[in-house]
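Asker: Have a look; sequence and predicted model below, questions after that.
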Amino acid sequence: MDTAGQVIKCKAAIAWGDHKPLTIEEIEVAPPKANEVRIKILASGICGTDTAALKGKLGTKFPAILGHEAIGIVESIGNCVTTVQPGDKVIPLCMPQCGQCRACKSPNANLCDKNDFTNNTGLMQDNTSRFTCKGKQVYHFVGTSTFTEYTVVSEISVAKVDPAAPLEVCIVGCGFATGYGAAVNSKIPPGSTCAVFGLGGVGFSALIGCKISGAGRIIGVGSHKDKFPKAIELGATECISPKDNDKPVEEVIRDMTNGGVDFAFECSGNIETMKTAFESTYIGSGVTVLLGVAGPNDKLCFHPGEVMMGRTIKGLPYGGFKGRDDIPKLIGDYMANKFNLNFMVSERMPLEKINEAFELMASGKGLRNLIIF
C-alpha cells in the first residue's frame, strides 16, 4: 500500500530522559512537509554521540529518538524536494549543508548554520516535530533520529548514495567521516608523526586517514590493548597504553618523537585525554585536533604560552566534510575499495536489543554495533 502522504505507525527506540534505558514503542511519523524527506531506515550505527546524549552531555531535549548514523531508502518526499526521489538509497546527515550560509559558502568551514548540534531545538526547520508517541510530542535528534523504522529529515540533511552500497556504509554518516576526515582534511605532510588517542570507531578511522595522508609514524594510544593488533593493521606503527608506564603518557610520547608529535587526534571526549593529546605535540608547531564530545561543564585549561610558542588546537566537526558534497564521494571511494569498513562492524542486532548494543560499546568491546531494521 502506498504510504505517501499518510501518517506511518512504526517501532522506534525512545529515550525518555538522560541516564535512562531506551524503550521500544509504537510511534506515529507524520508525512514530510515542503523541503522534507521521509526515510525508511535499513540500518543504524550506535555512536559515542548517542551515548553522550544519554549521559546529559549535549542538553538533548526528551523524550527523543536518538541515532544519527544510518542508511535508508526514501519512502516519500515533500513539495519542492529536487535532489532525491522515492526509492533512492540515502544517508541522513547530522551535519546539514544548506548551501546558503557563511559556512556552506566557505571552503574553510562546514558547520552549517542550520545544524542542530549548536541550535539544539530537537525540531524540524519549522520548529515542529514529525514524531508522536502515546499522544506526546517526541523530539528529533541532530536533524536525523535514526533509531526508528521511519524518520523525517530536511532535504539539506540527506545525501543520495550508490544504490549498491551495503548496510555498513551507514557508519560513514558520522564515525568514519569524523575520524578519517579529521586526518585527511588536516593536510598532514608526508612523513609527519601522529598520535591518535582513543581507539574506538573514530580513532580507528583517524588511523586510516593518517596512513592515507602519508604519515611516517602513527602512534595509537588506548587502554584496551586487545584493540592494538587491529590498530596496527589499519595503519598504526605502534601502540601504547597509559597504564604501561610509570610516567605520564605525554612524556613517553615526547621522548619517543624528539619533543612531540606533529599531529594529535583526540577521539575519546575525556577532558584529561584532550590535555594529554595537546601536551604530546611538539611545542614549536604541533597541531591538536579535538573530536570527542566533552561534558557541558568541562573546561580545558593550559597556559597561553603553550600556544604562543607555536602549537595549534582546533576542532573539525564531521571531520571537516560538507555532507551533501562529500559523503557520496566517500561512499564512492569505499565502493572502489580505497578503504575498508568491515573492521568497524562488531555486531548486527535488532532494534529490540538496542540497550544491549549500548552496553557493549560502553564496555569497550567492539567498535560499532549496527541496528538492523
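Answerer: Ah, there it is.
Asker: use CA for all of it now, contacts and neighbours both
Answerer: Will do.
Asker: what sits up against stretch 321-337?
Answerer: With contacts defined as Cα atoms under 8 Å, 6 or more residues apart in numbering, stretch 321-337 is touched by 93, 95-97, 104, 110, 156-162, 165, 169, 172-173, 177, 181, 339-341.
Asker: one more time with 7 Å, if that's ok
Answerer: The contact list for stretch 321-337 (Cα atoms under 7 Å, 6 or more residues apart in numbering) reads 93, 95-97, 110, 158-161, 169, 181, 340.
Asker: next, the one to line up against it:
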Amino acid sequence: MTTAGRVIKCKAAVAWEYGKPLVTEEIEVAPPEADEVRIKIVATAVCHTDLYHLFEGMETELFPTILGHEAAGIVESVGSGVTEFHPGDKVIPLFINQCRECRFCKSPKTNLCDKGENGGHDELAFEKSRVTCKGKKLMPFMGIGSFSEYILMNQTAVAKIDPAAPLDKVCLIGCAISTGFGAAVNTAKVEAGSTCAVFGLGAVGLAAVMGCKFAGAERIIAVDTNPKKAEKAKVFGATDFVNPKDQKKPISEVLAEMTNGGVDYSIECVGNVEVMRSALESCIAAWGVSVIVGWTDREDFAARPIQLIAGRTWKGSLFGGFKGKDGVSEMVRAYLQKKIKVDEFITHTKTLPQINEAIELMKSGQSIRIVLNVSSE
C-alpha cells in the first residue's frame, strides 16, 4: 500500500526534556504539503551539535524535540510544486537552504540563503511542526530531526545525490565532513606549500586536516588534548601532533617556535572561546588567517586589536562555506571518485534504539563518528 498522501506512523528517538536520555517512541509524520519532501531516513550520524543542544545549549524550552541533522535517505513522496525530486531519489537533508533565487544564493561570496537556516530553531518551529507524538508537537532539530525513520523537509533544504552513493557513509557529508573540509578549502583558502594548524580532532577537525592536505599544505599540525587522536590525524594528512597539556608554554608560543613565527592558517574546531584566541595567536602576524568553526553561542570571544592590525585575518565558517545543494552533491561525487575520505571517520555503527549508547560513546570521546542504521535502502 502506498504511503503517499497519508500520515506515516514510525519510530523516532525523542528528547522529551533537556539533559535527559532519549526515548524511542512511535511518532506521526504528516504528508508533504506544497514545496515539501518526505524522506525515509536510511542512516544518520551523531554530531556534537546534537549533544550541545541536549546538554549544554540552555535552550530548555525547545523541547520535546527530535535531534539529528547529519543524515541521508530516500524520497518517499513529494508535495505540490516539487519538480526537482521524485520518489526513490537518494538525498541528503540540509540545515542550510539553497533557494537559488535570493541575493545570497546568487552571490558567490556566501553560502547563506534569505530563507535562513532550514525551518528555524525556535518557538516558531514548534508552531510549524507537523511531526507529533502522543498528541504533542515535536520540534525537528535544525529543521531536520533525523533521529527518525521519516522526516519532512522544504525542497530548498534537500540535496539530490548520486544514486550510487552508499547512504550509510555519505550521511557524514551532511555536516561534519563538509564543515571541516570546506573551512580549509573554501573559507581559509589554504594554499599549496603552506603551514596549517587544526585545533580539535573530532570529525570536523579531522575533515579540516583532510582539507588542508587536499589544498596542498606542506605542514599540518594537529592540536588536541587527547593523545589517542594522533594516529587518526595522520590518516587524514597531519604531519605533526601537539598536545597542549604536554607543553610548558602557551600553545600559540609552541606553534610559533615550530614554524618560525606562526602558521599561515589555523582552523579552530572545538567551540571554545579560549581555543579560538589561541588559534588566532598561533598565526603568523603579517598574513595569518584563522578560521572559527566550532559552534558555541554562550560566551563572547576576544583578542587584542594589534593582533589583527598587524595583518592577521579572523574569519568564521558555517557549513564550510558550501552552498547546500551544490556543495553536498559535489562532495558526494568527490567521495565516489576517491578524492576525499569518508569511511575512515566512522568508528562505530548502531541502530536507532541504541541512540543513548551512541551518545555516551561520543560524550566520553571514544568515537569519531557513530552511524545509526535507521532503515534499509
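Answerer: Good, I have the coordinates. None of the values given here were measured: they were computed from a predicted structure.
Asker: picking up where we left off before, out of the contacts of stretch 321-337 of structure 1, which are inside helices?
Answerer: Within the contacts of stretch 321-337 of structure 1, residues falling in helices by DSSP state H are G181.
Asker: so how far is G67 of structure 1 from the closest residue in space to R38 of structure 1 that isn't next to it in sequence?
Answerer: With sequence-adjacent residues excluded and distances taken as Cα to Cα, 6 or more residues apart in numbering, R38 of structure 1 is closest to V152, at 4.3 Å. The spacing between V152 of structure 1 and G67 of structure 1, counted by Cα to Cα, to the nearest Å, is 13 Å.
Asker: And for V184 of structure 1?
Answerer: In terms of Cα to Cα, V184 of structure 1 sits 26 Å off from G67 of structure 1.
Asker: Between those two, point out the one with more neighbours.
Answerer: The residue with more neighbours, out of V184 of structure 1 and G67, is G67; 25 against 19, by other Cα atoms under 10 Å.
Asker: rewinding a little: so what's the gap between the helix or strand containing the residue nearest to R38 of structure 1 and the chain middle?
Answerer: Counting by DSSP states H and E, the element that carries V152 of structure 1 is strand 150-154. Its chain's C-alpha centre and that of strand 150-154 of structure 1 lie 18 Å apart, by Cα atoms, centre = their mean, to the nearest Å.
Asker: mean per-residue distance, that strand to structure 2?
Answerer: Its matched residues in structure 2 lie on average 0.4 Å from strand 150-154 of structure 1 after superposition (mean Cα distance after the TM-score superposition for structure 1).
Asker: Report all helices and strands that that strand contacts.
Answerer: strand 36-45 (3 or more Cα pairs under 7 Å, 6 or more residues apart in numbering; DSSP states H and E).
Asker: Report the mean distance between the very next helix or strand once past the strand it packs on and its aligned residues in structure 2.
Answerer: Using DSSP H and E, the helix or strand that follows strand 36-45 of structure 1 towards the C-terminus is helix 48-54. Superposing on structure 2 and averaging over aligned pairs (mean Cα distance after the TM-score superposition for structure 1), helix 48-54 of structure 1 comes out at 1.1 Å.
Asker: Give me the buried subset of the contacts of stretch 321-337 of structure 1.
Answerer: 93, 95-97, 110, 158-161, 169, 181 (16 or more other Cα atoms under 10 Å).
Asker: Just those residues: which are in strands?
Answerer: Those of these mapping onto strands are 158-160, per DSSP state E.
Asker: With distance to S280 of structure 1 as added columns, please give the residues you listed in TSV.
Answerer: Output for those, formatted as TSV (distance: Cα to Cα, whole Å):
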residue	distance to S280 of structure 1
V158	38
A159	37
K160	40
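Asker: rewinding a little: so which of the buried ones among the contacts of stretch 321-337 of structure 1 comes closest to A264 of structure 1?
Answerer: Of all these, G181 has the smallest distance to A264 of structure 1: 13.8 Å, by Cα to Cα.
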